[in-house]
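Q: Sequence first, predicted coordinates after that:
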Amino acid sequence: MTMKQNVIIKGTKDGLMFLLNDDCLFDDVIEEIKEKLEHSHQAILTGPIMRVTVKTGNRKLTPFQKELIKDVVKIQGNLYIHSFESEEDELKKQPEDQVQLISGTIRSGQVYRFEGNVLFVGDVNPGGNIIATGDIYILGSLRGLAHAGFGGNKDAVIAASVMKPTQLRIADVVSRSPDQWEKHAIQEYAYVKDDQVVIDPIQYFTKFKKIMNSVI
C-alpha cells in the first residue's frame, strides 16, 4: 500500500506550492520538507529565486511552527516563503457579494435560513420566513417575513419582485406595519437609513444588476 505523502511540492506560474498533510504530526511534516529539499527535489534548488506558498489544509499553524518551516526552507538559498494559507483563510477570501441561488416556495410555518447573501426564486407566502446574514433578493412575491442582516449587518438589503411583506427586518431594525404595503406591488428594495427601514424602486439599486448578472 502506498503511504500518503505528508508534503507535496508543485510548480506554479508564480513559484512553488507546498501542500501539507493536515492529518499527520507536525514533526513529520518538517522532516519530509527537509528530506525532499535535500534529496528528491534538489533540481529546484539550483535555479533562480523562487517564492513558496504553503497550503496547510485544515491545519492552523502557530507562529512558532511557521518560523520552523521558514527556517528549513531558507537554508536553501533560492527559496523563500511568500505566504501560508489554510482552508479557513481561503473561505475568508471569498467575495462578500457571493450569492446563493435557491428556488422553491416558502409556505406558512416554514423558516429558511442562509449564511451570506441569497437569491430566492419563488414566493414567500404569508406566515413564511426567510432569514439571511447578508442580503435577500426574491424573484417572486414576498408576502411573509424577511430578515436580512441577521446578526447585526445594517448594510444588508431586501429586494423583491412584489413587495407585500408581513414584516421586514434588517439587523435589529423592524419595518413599518403591514397595512401600509398594500399599495406597493412593484419591484422594490428595502435598506436601513437613519435607523429606519426605507423603501425605494429597484431601478435605484445599482448593485442588483451586478448580482443578477453574476448568477443568471
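A: Alright, I've got the coordinates.
Q: all contacts plus neighbour counts: C-alpha atoms, from now on.
A: Noted.
Q: Identify, by residue count, the longest helix of this structure.
A: Counting by DSSP state H, the longest helix found in the chain is helix 63-74.
Q: Could you give me the buried positions within it?
A: For helix 63-74, the neighbour count (16 or more other Cα atoms under 10 Å) marks 69, 70, 73 as buried.
Q: quick one: contacts of that helix?
A: Helix 63-74 has contacts (Cα atoms under 8 Å, 6 or more residues apart in numbering) with 30, 33, 34, 79, 80, 81, 84.
Q: quick one: that helix to chain centroid distance?
A: The chain centroid and the centroid of helix 63-74 are separated by 29 Å, computed with Cα atoms, centre = their mean, to the nearest Å.
Q: which element follows it toward the C-terminus?
A: Going down the chain from helix 63-74, the next helix or strand is strand 79-86, by DSSP states H and E.
Q: Packing partners of that next one?
A: For strand 79-86, the packing partners by 3 or more Cα pairs under 8 Å, 6 or more residues apart in numbering; DSSP states H and E come out as strand 50-57, helix 63-74.
Q: Now do it: distance to the chain's middle.
A: For strand 79-86, the distance to the chain centre is 22 Å (Cα atoms, centre = their mean).
Q: Can you check what angle separates that strand from strand 50-57?
A: For strand 79-86 against strand 50-57, the angle by axes from the mean of the first three to the mean of the last three Cα atoms, to 10 degrees is 20 degrees.
Q: second one coming, line it up with the first:
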Amino acid sequence: MVKSKQRKSQHVIIKGTKDGLTFMLDDQCSIETLKEELQKTLSDRPESANESVQPVNAKLVVGKRYLDRFQIEELESLFSEEMNVSINEIESEVISKEEAEEMKQNMQVTRVVKVIRSGQVLDFKGDLLLIGDVNPGGKVKATGNIYIMGSLRGIAHAGSQGNEEAIICAAEMKPSQLRIASMIRRPPEQNGENSGFEEGECAYLNEEKEMVLDKLQILSKIRPNLSMEI
C-alpha cells in the first residue's frame, strides 16, 4: 500500500493514495517545461523502474490542458523509464473537437415529418421527434429520446448507445418491440381485448432496470430534466 503523502513543486503536485499515485500537473506552463520538471521529480524519487515489480498505478490531473496522443505517449514513456509507474487515467477539463461535436449531436433534436413504412429505418444521434407513424416492419432509432406524434406499430430503440435514461413516447403505443439501451420489451400475446399498450404512453427504465410503460403525465416526476421552468 502506498502511504499518503504530498509533494509540491513549481508545476507538479504528487499525492499518494491506497489506489496509487495522483499527479496534479500545472496547466499554465508549456508542455516542455512540464516534462522537464516531471523528469527531475521522478528521477529524484527512490522508486525506480524494475520489471520484476508490479507497476504503480498513476492518475494524471491536467486541468485545462489538452494532451494529444503523441504527448500522452511521451508522458507514458517518461513515467515508465524514470519510475515503475503505469498511467491508467487522465483527468482533463478539456475535450477534443471530435468529442465536442459528438456531444452536440447527442443533445440535438431531429424533427422528421413522414410515415416510416415496413423495411424503412430511421437512425439519428440525439433525440428524435417523428411527426407521423411507424408502421409494422418499420424502425426508428436514436441515441437519445424518441417522441412519436402518431402511431407506433413497429420498432423503437431509444438510448441506442447505452443511455438508460432515454424514453420512448407515442400518441398511440402499439409497438412490435420497444428497446431502451440494451433492454427489450415486446408486447404480450394478443387476446382479442387489449395488447397491454394504451394511447398516450411513455416507456422508460426504472431503478431496477425494468422497462415500464405509463401515462405521459409521469414524465415530470421520473425525468424532471426534460421539463423547462416557464
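A: Yep, that arrived. Because the structure is predicted, anything quoted here is derived from the model rather than measured.
Q: Save the helices and strands packed on strand 79-86 of the first structure as JSON lines, and put in distance to residue 97 of the first structure too.
A: Putting those into JSON lines (distance: least, Cα to Cα, whole Å) gives the following:
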{"stretch": "strand 50-57", "distance to residue 97 of the first structure": "24"}
{"stretch": "helix 63-74", "distance to residue 97 of the first structure": "31"}
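Q: Which one of those lies nearest to residue 204 of the first structure?
A: Residue 204 of the first structure sits nearest to strand 50-57 of all these, at 42.5 Å, using Cα to Cα.
Q: Identify the residues contacting residue 61 of the second structure.
A: 22, 23, 24, 25, 90, 91, 92 are the contacts of residue 61 of the second structure under Cα under 8 Å, 6+ apart.
Q: Now do the SS call for the spatially most central residue of the first structure.
A: The residue lying closest to the centre of the first structure (Cα atoms, centre = their mean) is residue 94, at 4.2 Å. Three-state call for residue 94 of the first structure (DSSP: H, G, I helix; E, B strand; the rest coil): coil.
Q: Roughly how far does the counterpart of it in the second structure sit from residue 98 of the second structure?
A: Aligned by TM-score structural alignment, residue 94 of the first structure pairs with residue 104 of the second structure. As judged by Cα to Cα, to the nearest Å, residue 104 of the second structure and residue 98 of the second structure stand 10 Å apart.
Q: In ChimeraX, how would I select the buried members of the contacts of helix 63-74 of the first structure?
A: Buried subset of the contacts of helix 63-74 of the first structure, written as a ChimeraX selection, criterion 16+ other Cα under 10 Å:
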select :30,33,34,79,80,81
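Q: Output the contacts of helix 63-74 of the first structure in JSON lines, with distance to residue 149 of the first structure appended to each entry.
A: What follows is these, written out as JSON lines (distance: Cα to Cα, whole Å):
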{"residue": "30", "distance to residue 149 of the first structure": "44"}
{"residue": "33", "distance to residue 149 of the first structure": "45"}
{"residue": "34", "distance to residue 149 of the first structure": "48"}
{"residue": "79", "distance to residue 149 of the first structure": "45"}
{"residue": "80", "distance to residue 149 of the first structure": "42"}
{"residue": "81", "distance to residue 149 of the first structure": "38"}
{"residue": "84", "distance to residue 149 of the first structure": "31"}
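Q: from the contacts of helix 63-74 of the first structure, which single one is nearest residue 57 of the first structure?
A: residue 84 (10.0 Å).
Q: what residues are up against that closest one?
A: Residue 84 of the first structure sits next to 53, 54, 55, 56, 66 when contact means Cα under 8 Å, 6+ apart.
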